[in-house]
Each structure stands twice: as structure tokens, then as C-alpha cells.
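> dropping a prediction and its sequence here:
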Amino acid sequence: MTHATASATLVATEVIGRMAVLTIDRPEVRNALNRQVLSEIEAALEEFEGREDIGVVVFTGAGEKSFVAGADISQLAGYTLQDGLQARMQRLYDRVQDYGKPTIAAVNGYALGGGNELAMSCDIRIASVNARFGLPETNLGILPGAGGTQRLSRLVGVGRAQEMILTGRIIDADEALRIGLVTNVVPAEDLMDTVAVTADSILAKGPLAVRLARLVVRNGIETDQRTGLLLERLAQSLLYASDEKAEGAAAFLEKRPARFGKSMTGTETERKEHV
């Protein structure tokens, strides 16, 4: 059974099982990001944050050609020093990265500039074979200012990040997979089913374990290894004392699926029923 929320003007939202899907819906301009799109993404994230029936949030783009092709250049042309200091898109993507629920980017086409930066702010990136990635901002006399200079280097290494940013080169899905920018590449027709399977796999795990693992990985990479190991130790100590650990261990010993409350509610079956 599928439950849908009211579609926004430029960002359509749908809840399938415990998976919420945000679709940037401006295919006529390759799903370019403007102020209204950013506002609607912010509103959707605010709504989903407090909903216990939602466990995973997915970002994708409308149509078959683009995930998000970047910022709306018609608005970009009017940006000022104050817009740069406000850094609205960068702050929004920081929120995506630190979101309380796991996030997946279903990259179904061009992910350029702000689109690539949105994908990189998600926990997992799954791409269709026709996906293309790039940070071509230097062509416009600017730099990737929504996290691109920082997240790309952390994902693929400083050397590759410098080359992509300085040249503005666009890479295909196979290269993105090879350098670690995405985690999986699948045929276009299998993209959302693969995303649903991935979401189901996450939702079947202990929700507190998932949340703490994300926190430790994200914050540990920003510090030295010794401090990261301390974060890991403290998070594990919390889990050792949790009901979630007791259930997981009991389920393993009793050779049955763990019952982590609502986390066992699937998305894949409901999506197939919807289709």
C-alpha cells in the first residue's frame, strides 16, 4: 500500500512503505535548482524528520535525462556577495548530510554542480548507467560552493577532485563507480527497485545502530583516527546497553529475523504493489 503526500509545485513527494521519495520536478530545465526548489526541499525534510513512519529519504529527479543539472543560471546571474555569505544551498546540503534518517541519491541522469553536491551529501549514491557527474562551476567563473570542494575530495581523493573541479570535466557512471563517487550502477529501468532494496536492507537493521554508525563515520572522518576510535567505542558502549542489541543477539541465536519495531516494515513489496 502506498501513501502519498500532496505534491509541491516543484518538488514532488511520495511515501512508499517507510521510504520517502523527493523528486525535483523541473524536467524542462533539467531539474535545475532555484530558490523555490530549495524552499520545498527544506519543507519536505522538516516534515519527514518528525514522522516515525519514515525511515529512509531518497532524492531523485523527474524524467530520464537529469537528476539535477545544477543551479538555475537565470537566478545565479543575479547572485551577490550577500548570497555567497548566506550560502543557502551549502547549509541545506549540510542538513541533508546530518539528517536524522539515512539518505539515498537515486541519480537518474545528469548530476552537475549543485546536483552533484546534493548527491554527495547523501549517505549512499546509486546511479543509472546514463548518469553523468561533474562540477563545472569554473566555466561560470565561480567554484563549487555547496560543499563540492570538500565532499568530492573526501570521496575520491584530493588529486581527482582537483582535476574534476579545475577542468570542469564531466564523467560517466562507470568512472564515477571506479573512483568511488557512487556505490552502485544499474540499468535505468532498475534504478528505483535497487534503491528500494537498499532501503529495505537499511530498515531491517537496528535503527539506533544505523543512526550511531552514520554519526561515527561522518564525524570520525573529520578528525584524527584516535578520536574517531573513541567515538566508535562510546557509540558501541551505548548499543551494548540497548534493548536493540539484546533483540539482535537473541534473534541470531534463535535463528529468526530480528524484530526492531517499525524498522522491519518493508518498502520493496509495497513499491511493487504500487507499480
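Thanks, I have it.

> make it CA atoms for all contacts and neighbour counts henceforth
Fine.

> quick one: the strands in the protein?
2-3, 11-16, 19-24, 56-61, 66-68, 103-107, 110-112, 124-128, 132-134, 171-172, 184-186 (DSSP state E).

> take this one as well and set it beside the first:
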Amino acid sequence: MLELLSVSKKNGVATVTIDNPPMNVLSQQVNKELDIVFKQLQEDKEIISIILTGAGDRAFMAGADIKEFPDRDVKKEDEIDIHAVLNGIESIPKPTIAMLNGFTLGGGLELALACDIRVAEDHAKIGLPEVNLGLLPGGGGTQRLPRIVGPSKAKEMMFTGDPLSAEEAYRLGIVNQVVSKGTGMEAAEKLAGKLASQSLQALSRIKHLVNVGSELPLEEGLQMEKQLFNDLFVTADAKEGVSAFIEKRKPVFTHK
């Protein structure tokens, strides 16, 4: 039973909404529900692409639930490791789009960085302010952010804790596109719909090659690309795509 997340599904797209008012913070309950939902969506054969956003127009997620911090040194039996949850979201073999509709700070940015693509409304504020609490980003921020913006800019952001505007985040490559306030979901749905029309056989392999191959020496990455290309070429979807191109029609993929 979900308490702080909701999931809607339409035309191969699942939309996951975090609803933990007022600022959709990353509590232990939200963490648990993210784990449950993304594991379910991974197994859902009807879903090809996923949108993740926050309820309302104030925040995607304004960080962790600081009220839980005083008890953080006490390990609870049912507590789920945030790294395990975000790693699961990052590696799910389906494209994910984070729609940033307001404050995207701390754990919120770390959650967004675990997604493949980020769409931000122009009022979003994006950053890792943990240093202001005498802490450091503990949900992958120190590792994922430098891979996008480079080590020097990542250090500046984390050393100062200052948030970026959506436009600044776009210039740095943290977000893929910036849209007007109130239009983020429309933009995310349009993109997710386009992805859902593609073959999941191809999408999942592309994602794996970028996520894993980028950490390998070039020659090893190229060998893995060669292997996955050959594996993909014999799938029903690849045969359908080639046939549709030759016959000058739109392909109908079955994700097999």
C-alpha cells in the first residue's frame, strides 16, 4: 500500500508522483516506496518509459527529511539503504525522466541524477546544500554530479551549497531542457511518449552501454557494444524495424 507515492499508467508510460507535503522530502517512507514502485515497474511488461516528479508546483524534492536525522545513527531493521534504491532506479532497463517542478535540493537532486533525463521548469532551484548542515551529499551526489559537470564545478557546488537556477543547470548539462512553469509535465509526457514508441530491446541496451560502458576502457566498451548489437540484431523488434524502413511504414514494436 502506497502512502506517499502514486503511479498512473497510459500508453506505455508510467508517471510516479511523490506526494509528501509540503516539500516532498525524502523520508524513509518515501525511500521504501520508491524501492517498491521501481521494482514493480521493472517487471511491468506494459511500461516502456517512466516519468518521476513531485506533487504541486513548489518542489520536486527539497532534500532529505531532516527531522529523521537525529535518529540516523540508530539502524532500524526495516531501513533501506538509499544507495541501493537510487542504484536500482539508475539501472532499471527502461528510460526514466525526472520532471523538476520546483526545489530540487540535496537528496532530491541525487534522486534526479539517478534518472536518465531531466526536464526542469524555469523556477526550479537545483543544488546540494548539505555542507550548510555540516554534512556531505550521502545519496550519490559526490559521485554522479562530477561525472556530469566535472570535478571542479561539482566541488564548487558542494563546497558552497549554493543552488543553481534551471538555466544554469541546463548550461552545465545537469538538465536536458528548461520549460516554463506549469508546462513541465506536458514536455515530459511528450518525450516519454516518444520513447515509449521505440523498442525496449534497443532502449535497454543503449542505456546499459552508456551506464556501464562509460566506466570501461574504450576497447572494452566497444567490444560490449559489438556484442549487444549482434544480440539485438536477431530480435523480433530489430527485424520489424528494418522491414518497416524498407517498406516505408511505421514500425510496430512488440519489445521482443
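Received, thanks. Remember, it's a predicted structure, so these values are computed and weren't measured experimentally.

> any idea which of the strands of structure 1 is most buried?
strand 66-68 (a mean of 31; mean count of other Cα atoms under 10 Å).

> mean per-residue distance, that strand to structure 2?
Compared with structure 2 after fitting, strand 66-68 of structure 1 deviates on average by 0.3 Å (mean Cα distance after the TM-score superposition for structure 1).

> picking that back up, in CSV: the strands of structure 1, plus distance to residue 254 of structure 1.
Below are the strands of structure 1 laid out as CSV (distance: least, Cα to Cα, whole Å):
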stretch, distance to residue 254 of structure 1
strand 2-3, 33
strand 11-16, 31
strand 19-24, 29
strand 56-61, 28
strand 66-68, 44
strand 103-107, 32
strand 110-112, 45
strand 124-128, 32
strand 132-134, 46
strand 171-172, 46
strand 184-186, 33
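
> out of the ones you listed, nearest to residue 244 of structure 1?
strand 56-61 (18.7 Å; Cα to Cα).

> off-centre distance for the closest one?
Averaging C-alpha positions (Cα atoms, centre = their mean, to the nearest Å) puts strand 56-61 of structure 1 7 Å from its chain's average.

> which residues touch that strand?
Defining contact as Cα atoms under 8 Å, 6 or more residues apart in numbering, one finds that strand 56-61 of structure 1 is touched by 18-25, 27, 31, 67-68, 101-108, 119, 199, 203.

> if you set the cut-off to 6 Å instead, what comes out?
19-24, 67, 101-106 (Cα atoms under 6 Å, 6 or more residues apart in numbering).

> now swap in stretch 26-43 of structure 1 and tell me
Contacts of stretch 26-43 of structure 1 (Cα under 6 Å, 6+ apart): 10, 24, 25, 62, 63, 66, 68, 69, 70, 71, 72.

> let's go with 8 Å and repeat that
8, 10-11, 22, 24-25, 61-63, 65-72, 75, 89, 92, 114.

> and what of stretch 98-105 of structure 2?
51-54, 56-63, 112, 115-121, 123-129, 163, 181-182, 184-185, 188.

> in structure 1, what residue corresponds to residue 132 of structure 2?
Alignment note (TM-score structural alignment): residue 132 of structure 2 maps to residue 139 of structure 1.

> surely that match touches residue 169?
No - Residue 139 of structure 1 lies out of contact with residue 169 (Cα atoms under 8 Å); the separation is 10.2 Å.

> if we can go back for a sec, export the contacts of strand 56-61 of structure 1 to JSON lines and tack on distance to residue 181 of structure 1?
Shown next, in JSON lines, are the contacts of strand 56-61 of structure 1 (distance: Cα to Cα, whole Å):
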{"residue": "19", "distance to residue 181 of structure 1": "23"}
{"residue": "20", "distance to residue 181 of structure 1": "23"}
{"residue": "21", "distance to residue 181 of structure 1": "21"}
{"residue": "22", "distance to residue 181 of structure 1": "21"}
{"residue": "23", "distance to residue 181 of structure 1": "21"}
{"residue": "24", "distance to residue 181 of structure 1": "21"}
{"residue": "67", "distance to residue 181 of structure 1": "15"}
{"residue": "101", "distance to residue 181 of structure 1": "21"}
{"residue": "102", "distance to residue 181 of structure 1": "17"}
{"residue": "103", "distance to residue 181 of structure 1": "15"}
{"residue": "104", "distance to residue 181 of structure 1": "13"}
{"residue": "105", "distance to residue 181 of structure 1": "12"}
{"residue": "106", "distance to residue 181 of structure 1": "13"}
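
> contacting residues for the match of residue 132 of structure 2?
residue 168.

> now the aligned residue in structure 1 for residue 179 of structure 2: closest residue in space, sequence neighbours ignored.
Using TM-score structural alignment, the partner of residue 179 of structure 2 in structure 1 is residue 186. Distance criterion Cα to Cα, 6 or more residues apart in numbering; nearest residue to residue 186 of structure 1, sequence neighbours excluded, is residue 128 at 5.0 Å.

> residue contacts, that neighbour?
Contacts of residue 128 of structure 1 (Cα under 8 Å, 6+ apart): 106, 107, 108, 109, 173, 185, 186, 187, 188, 190, 191.

> any idea what it aligns with in structure 2?
By TM-score structural alignment, residue 128 of structure 1 lines up with residue 121.

> from residue 96 of structure 2, how far off is that match?
Distance, residue 121 of structure 2 to residue 96 of structure 2, by Cα to Cα, to the nearest Å: 17 Å.

> do residue 43 of structure 2 as well
Taking Cα to Cα, one finds residue 43 of structure 2 at 15 Å from residue 96 of structure 2.

> rewinding a little: so for residue 247 of structure 1, which of the strands of structure 1 sits nearest?
strand 56-61 (21.7 Å).

> with structure 2 overlaid, how far apart is that closest one on average?
So strand 56-61 of structure 1 averages 1.0 Å relative to structure 2 (mean Cα distance after the TM-score superposition for structure 1).

> hang on, the earlier thing: test my guess that the match of residue 179 of structure 2 contacts residue 131.
No - look at residue 186 of structure 1 against residue 131 with Cα under 8 Å: they stay out of range, at 9.9 Å.

> which residues do those two both contact?
In contact with both residue 186 of structure 1 and residue 131: no residue, using Cα under 8 Å, 6+ apart.

> from the chain's centre, how far out is stretch 140-159 of structure 2? Work that out for me.
17 Å.

> so what touches that stretch?
Residues contacting stretch 140-159 of structure 2 (Cα under 8 Å, 6+ apart): 83, 109-110, 113-114, 127-131, 136-137, 163, 172-174.
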